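A.B. asks: Next come a sequence and a model predicted from it.
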Amino acid sequence: MSTAPSSDLEVVSPDTCTHLTGHDHVASLSAALRGLTEQVETLDRWGRLLADVLTGPSRGRLLAAGNGGSAAQAQHLTAELVGRYRADRPPFSAICLTAETSSLTAIANDYPADELFARQVEAHGRDGDVLVLLSTSGRSPNAVAAARRARECGITVLAMTGPAPNPLAAVADETVAIDSPWTATVQECHLVALHLLCAAFDAAVLADSPRISTSNHVEVVQ
């Protein structure tokens, strides 16, 4: 009978191989998750910030974007806020900038590629809103451009990336960086980080001194 490798197995690098065995993949994920553990407090703070913005007097908005697999995760995040993560609560305004195909194709057809998200940020974002950007490399030009445009518009930029330093982390207000050379591992940790963010958001809006009612007919408490 084969046995799993020990938890301290060295994580292989893409520089030395192009394929991970199942055990290699798990070892890579375990190592990256240990690093994510050190950033849980940051994600808790992001959840509280998001709660302040979305439940505040101006009823702010979350915008989110990413490319490829990160696009799917950005849409996952906004769905959790418009729908719910765990507990019943009111819906909150959250827009995934990668999900509206007509806007995406119109912008891609008429403007430089870097404008794909930045133009939508300028259209939908307002001073005080929050933009979450996901990039496994941290080097996606359209994400970096969106971050810069958001900062110009007074929007807080929170980034989830791969290893730092990277260009997106350099222009974001704050970054959760996953220290792994493997794209799949970074994406898997980003999903965990998104769930931690959602949990922290729910904890803030459903606190003992609630911002919202938890009855069957939920409504914002003024």
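C.D. replies: On my side now, so go ahead.

A.B. asks: okay, CA-based contacts and neighbour counts for the rest of this
C.D. replies: Fine.

A.B. asks: Report the buried residues of the helix of greatest length in the chain.
C.D. replies: Taking DSSP state H as the criterion, the chain has its longest helix at helix 183-205. Neighbour-count burial for helix 183-205, with 16 or more other CA atoms under 10 Å as criterion, is recorded at 183, 185-191, 193-205.

A.B. asks: and if you look at stretch 34-50?
C.D. replies: Counting neighbours by 16+ other CA under 10 Å, one finds that the buried residues in stretch 34-50 are 35-36, 39-40, 43-44, 46-50.

A.B. asks: so residue 180 touches residue 163, yeah?
C.D. replies: Yes. Between residue 180 and residue 163 there is a contact under CA atoms under 8 Å: 6.3 Å.

A.B. asks: And here is the other one:
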Amino acid sequence: MARIDLKRALAEHQRALASVTQSSQKIENLIARIIQAFEAGGKVLWMGNGGSAADAQHMAAEMMVRYVKDRRPLPAIALNTDTSILTAHSNDYDFETVFSRQIEGLAQREDVVMALSTSGHSANVVRGMEAAMKKGCYCVVLTGQAESPLSRMAHCVFQVDSHETARIQEAHTFISHLICEGLDTHFA
């Protein structure tokens, strides 16, 4: 029977979350920026691949439905959830441009675009952020410790102190939940 090293996994998890704690002012500033976007009629557009796509979908749902407190729906879309768009675009064009195409069609200047990528190298997410920057959106990246194209191209970057995908994703969820708590406090 295989055994996992729980002590090592917990230590890596704690190190990743400690890097989130060190970003508390950045999280507060981002919450304020998202509130500003909503009050200006904007929305939050989320994107990611694989586990990060699931996290993007999760967070868009937390905003649209509710996190903990009852409040009005906050406009949020996970760009990776429409299978018809994903498959049609990937078939007719290219998977690398699947998010940039949606940003071109949906994003407005007052929007916040949230990119989740543990590696920071996902070509479709990079292209999506490039399109969001061109549109004048406020761009946010959640990624891992390594320098990457995404870590160098946004207004706000959260680089989790880890190289392990699972630990990075756990920290991304923590950051996103903290954002939702801040939005609940403001809008509930």
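C.D. replies: Received the coordinates, thanks. Nothing here was measured: the structure is a model prediction, and the numbers come from that model.

A.B. asks: just to revisit the earlier point, which of the buried residues of stretch 34-50 of structure 1 fall in helices?
C.D. replies: 35-36, 40, 43-44, 46-50.

A.B. asks: will you turn these into a markdown table that also has distance to residue 80 of structure 1?
C.D. replies: Compiled in a markdown table, these are given as follows (distance: CA to CA, whole Å):
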| residue | distance to residue 80 of structure 1 |
| --- | --- |
| 35 | 25 |
| 36 | 21 |
| 40 | 19 |
| 43 | 16 |
| 44 | 16 |
| 46 | 15 |
| 47 | 13 |
| 48 | 16 |
| 49 | 16 |
| 50 | 13 |
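
A.B. asks: Sort out which one of these lies nearest residue 174 of structure 1 for me.
C.D. replies: Relative to residue 174 of structure 1, the closest of those is residue 46; by CA to CA it sits at 9.2 Å.

A.B. asks: Please tell me I have it right and the closest one contacts residue 196.
C.D. replies: No. The criterion here is CA under 8 Å, and residue 46 of structure 1 misses it with residue 196 at 9.7 Å.

A.B. asks: tell me the helices in structure 1, going along the chain?
C.D. replies: 22-37, 40-55, 69-82, 101-110, 115-124, 141-152, 167-171, 183-205.

A.B. asks: Tell me which of the ones you listed lies nearest to residue 95 of structure 1.
C.D. replies: With CA to CA, the closest approach to residue 95 of structure 1 among the helices of structure 1 belongs to helix 69-82: 6.0 Å.

A.B. asks: May I see the buried residues of that closest one?
C.D. replies: Applying 16+ other CA under 10 Å to helix 69-82 of structure 1 flags 70-81 as buried.
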